[in-house]
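J.: 3D, please:
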Amino acid sequence: MQESNAHYGKYRVNETAKIITFKIDHATFTNWDSTEQVRHYIYTGNEIKYVVVSAHRLLIKMA
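T.: Down below sits the predicted model:
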């Protein structure tokens, strides 16, 4: 199942490590408000792609 979450704020890109860091001011998932989210990304052509793995899914995989 895929969900979407809109958010706004600032971001930093570390091109060497292929990491994008979002400093989120506000999001539709309110538990993301005022947080910093770090994502690994893939850059192809003119697209940046990254995946957010939910904490619930991580717990299931680790069990």
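
J.: going forward, measure contacts between C-alpha atoms and count neighbours the same way
T.: Fine.

J.: quick one: contacts for the closest residue to R12 other than its chain neighbours?
T.: The shortest distance from R12 to any residue other than its chain neighbours is 5.2 Å, reached at T21 (C-alpha to C-alpha, 6 or more residues apart in numbering). By C-alpha atoms under 8 Å, 6 or more residues apart in numbering, the contact list for T21 reads 11-13, 36-39.

J.: one more, please, to line up against the first structure:
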Amino acid sequence: MGIDTERDIEANLQIGPTDQGMVRLFIEAGATEIPMDFDPEEAEDIAEEIMAAARAARSLKKKG
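T.: Predicted structure coming up:
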């Protein structure tokens, strides 16, 4: 199972700042809750990776 494997799982993603100056990604899937805290620099790195993946996906979609 990898990143390209489709799954029939619904999840909710919330993103926001914490009162400790961190950026929290909060993932909820059924009874599972996963809070992930990152310092602002790490959050910016993650945002850049998401943007790069979006550009790559967009270019693949145009080819197909």
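
J.: TM-score for this pair?
T.: Once the chains are overlaid, their TM-score stands at 0.38 when taken by TM-score structural alignment, normalised by the length of the first structure; 36 aligned residues with a C-alpha RMSD of 2.9 Å.

J.: if we can go back for a sec, restricted to strands, list the contacts of T21 of the first structure.
T.: The strands, defined by DSSP state E, take in 11-13, 36-39 from those.

J.: all strands for the first structure, in order.
T.: 7-14, 19-27, 35-44, 47-50.

J.: quick one: closest of these to L58 of the first structure.
T.: Closest to L58 of the first structure of those, according to C-alpha to C-alpha: strand 35-44, at 14.7 Å.

J.: what angle separates the closest one from strand 19-27?
T.: Following axes from the mean of the first three to the mean of the last three C-alpha atoms, to 10 degrees, one obtains 130 degrees for the angle between strand 35-44 of the first structure and strand 19-27.

J.: tell me the buried residues in strand 35-44 of the first structure?
T.: When neighbours are counted by 16 or more other C-alpha atoms under 10 Å, the buried residues of strand 35-44 of the first structure are found to be 39, 41.
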